[in-house]
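Peer 1: Any chance you can model this:
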Amino acid sequence: MAGLSPTGTLAIEAAQLEYRFIGPQPDVAPTLVLLHEGLGSAALWGEFPDRLAAMTGAGVFAYSRAGYGRSTPASLPRLPDYMHREALQVLPQVLDRIGFRRGLLVGHSDGASIAALYAGGVADHRIRGVSLIAPHFVVEDISVASIAAIRTTYETTELRAKLARWHDDVDNAFYGWNDAWLNPVFRAWDIADSLAYIRVPLQIVQGETDQYGTMRQIEIARSECYCPLEVELLAGAGHSPHREAADATLRLVAGFADRILNGHAEASDGRAA
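Peer 2: Here you go, the predicted structure:
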């Protein structure tokens, strides 16, 4: 396609996917592709894409998957392999359509799982590194309990109205995600084996008080990964470090991107303030 405008839509399969783009075009500079959480959208990244572009000099591309934001509603119910489909069928088309040449995937929660599935399942030389914020590689009891609790919150409080500001079809967004995770069949979902096939540097940014996952996710990554792995723990942050500890998360992700894209990769496994 021609040069990316700051906002627009991509026709991917039967869906129109909204996007935001900040910074230089993919043929001029590397591109960081942002993959949102299970209740997220392009807009719900807030200022994170703009600040990330400013800190790295890279282009930053964020899009809403089908069922989210201003994109076409998704067909429900979602099947247990919906993240595999997003990673292996939809994301390759998105990257090709935007003229992606080189850069990183940056994913949060569901988006982090999708990024890991892509990096482990597609031999794409354009992907130079992957940054995962609060990723899921397996389903934990804490995940299911928190997702069940937010369903009650959604149905009994102002949460639905708040989310409706960000999604054209808020019930499609919420129940598409919530029903999938609460499906008993989904308890067997496990993408740990994908990690062994990732051949580029991998960063994990994890809030120490994440209500949707424990350090088991980190332990799985350390056990399965053969690629260079950086783990950054953020004290006082929960499941959304890019909102709850925005400055620290930006420094970590931007620093990782700079090292990878400028050839100064170095491993770390530490704790950030």
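Peer 1: going forward, measure contacts and count neighbours with C-alpha atoms only.
Peer 2: OK.
Peer 1: quick one: secondary structure of residue 70?
Peer 2: Classification of residue 70 using DSSP: H, G, I helix; E, B strand; the rest coil returns coil.
Peer 1: That one: neighbour count?
Peer 2: Around residue 70 sit 22 other residues, with neighbours defined as other CA atoms under 10 Å.
Peer 1: one more, for comparison:
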Amino acid sequence: MLAGGRRIETVWHGPGPDVAPTLVFLHDGIGCAATWRDFPAALAGETGCGALVYSRAGYGGSDPVALPRPLTYMHDEGFLGLPELLDAAGVRRAYLVGHSDGGSIALLHASTPRSLPRVRGLLLEAPHVFCEEVTVRSIEKARDDYLHGDLRGKLERHHGGNVDCAFWGWNRAWLDPGFLAWNIEDCLPAVTVPVLVVQGTDDPYGTLLQVDAIERRCGGTVRRLILEQCGHSPHREQRERTLSAMVAFVRGME
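Peer 2: Below you'll find the model as predicted:
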């Protein structure tokens, strides 16, 4: 699909946007459409919604981007890249399903007038609204694993020729000293649609302080699901509880 002048990798499941609401899946900082595996199809099947899964520019099978990424790359996607994609895909009613960076992008988009009335709710996994020390430490470890371990090979299976673009675009931005001041809490009062936040207690990339801030600052209702013995990817690590909570959230909106 072409959006904003770039070729964007997309995968569709279930009914089209002219028939039912669309679940729009926004991947994490080193993910892409493929790394969601079969979760989008399962959520679509349980809710009766369609599912649009996409790889942001620089990831998966989408067009590459120039490096380094600006420290505003999540703002850029939330304010411009995502709405361009939704327009190109003809999405009329949307639920944004965001993981990690994708959750932050979903919050940023939902804070803009352009998101309404199309966006009906947010389903977020391990989103970030500010930079924590634990996040930086884990991203430093990921850099070491990429340079000296097997992380690059694992990511290359999903990103192909985009693997260095995907990894370094994310890693260098988060490890830039200027990123320590990154904070989107001021955007949260403008998020008035209902929000579900799913967070693992053992997430190496963020703490429950992120959930607390979202619940405290968002302008609409916020529900939380805190999963014990769960890390950064609830849809993989505790699939059934995550799926059940998201299904109930969407059904309660329709």
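Peer 1: so where do the helices sit in the stretch 101-250 of the first structure?
Peer 2: Secondary structure of the stretch 101-250 of the first structure (DSSP state H, counting those that start in this stretch): helices located at 110-121, 141-156, 159-164, 170-182, 192-195, 216-224, 241-244, 246-261.
Peer 1: Between these, which one is closest to residue 232 of the first structure.
Peer 2: helix 246-261 (7.8 Å; CA to CA).
Peer 1: before we move on, back to that, same list (the helices of the stretch 101-250 of the first structure) but as JSON lines, adding distance to residue 53 of the first structure and mean neighbour count.
Peer 2: Formatted as JSON lines, those follow (distance: least, CA to CA, whole Å; neighbours: other CA atoms under 10 Å):
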{"stretch": "helix 110-121", "distance to residue 53 of the first structure": "19", "mean neighbour count": "26"}
{"stretch": "helix 141-156", "distance to residue 53 of the first structure": "31", "mean neighbour count": "14"}
{"stretch": "helix 159-164", "distance to residue 53 of the first structure": "26", "mean neighbour count": "15"}
{"stretch": "helix 170-182", "distance to residue 53 of the first structure": "27", "mean neighbour count": "20"}
{"stretch": "helix 192-195", "distance to residue 53 of the first structure": "27", "mean neighbour count": "20"}
{"stretch": "helix 216-224", "distance to residue 53 of the first structure": "27", "mean neighbour count": "16"}
{"stretch": "helix 241-244", "distance to residue 53 of the first structure": "14", "mean neighbour count": "20"}
{"stretch": "helix 246-261", "distance to residue 53 of the first structure": "9", "mean neighbour count": "20"}
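Peer 1: Format those as CSV; extra columns: distance to residue 74 of the first structure.
Peer 2: As requested, the helices of the stretch 101-250 of the first structure are exported to CSV (distance: least, CA to CA, whole Å):
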stretch, distance to residue 74 of the first structure
helix 110-121, 16
helix 141-156, 19
helix 159-164, 16
helix 170-182, 7
helix 192-195, 25
helix 216-224, 28
helix 241-244, 26
helix 246-261, 30
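Peer 1: how close does the residue lying farthest from the centre of the first structure get to residue 94 of the first structure?
Peer 2: Centroid-distance maximum for the first structure: residue 156 at 27.8 Å, with CA atoms, centre = their mean. Note on residue 156 of the first structure: its distance to residue 94 of the first structure, by CA to CA, to the nearest Å, is 36 Å.
Peer 1: hmm, back to that, quick check: which of the helices of the stretch 101-250 of the first structure is nearest to residue 16 of the first structure?
Peer 2: Nearest of the helices of the stretch 101-250 of the first structure (CA to CA): helix 170-182, 15.0 Å.
Peer 1: What distance do you get for residue 162 of the first structure to residue 44 of the first structure?
Peer 2: 12 Å.
Peer 1: Same question for residue 215 of the first structure.
Peer 2: Counting by CA to CA - residue 215 of the first structure and residue 44 of the first structure are separated by 26 Å.
Peer 1: Looking only at neighbour counts, state which of these two leads.
Peer 2: Each of residue 215 of the first structure and residue 44 has its neighbours counted (other CA under 10 Å); residue 44 has more, 19 against 14.
Peer 1: Need the nearest residue in space to the more buried one, chain neighbours excluded.
Peer 2: residue 166 (7.1 Å; CA to CA, 6 or more residues apart in numbering).
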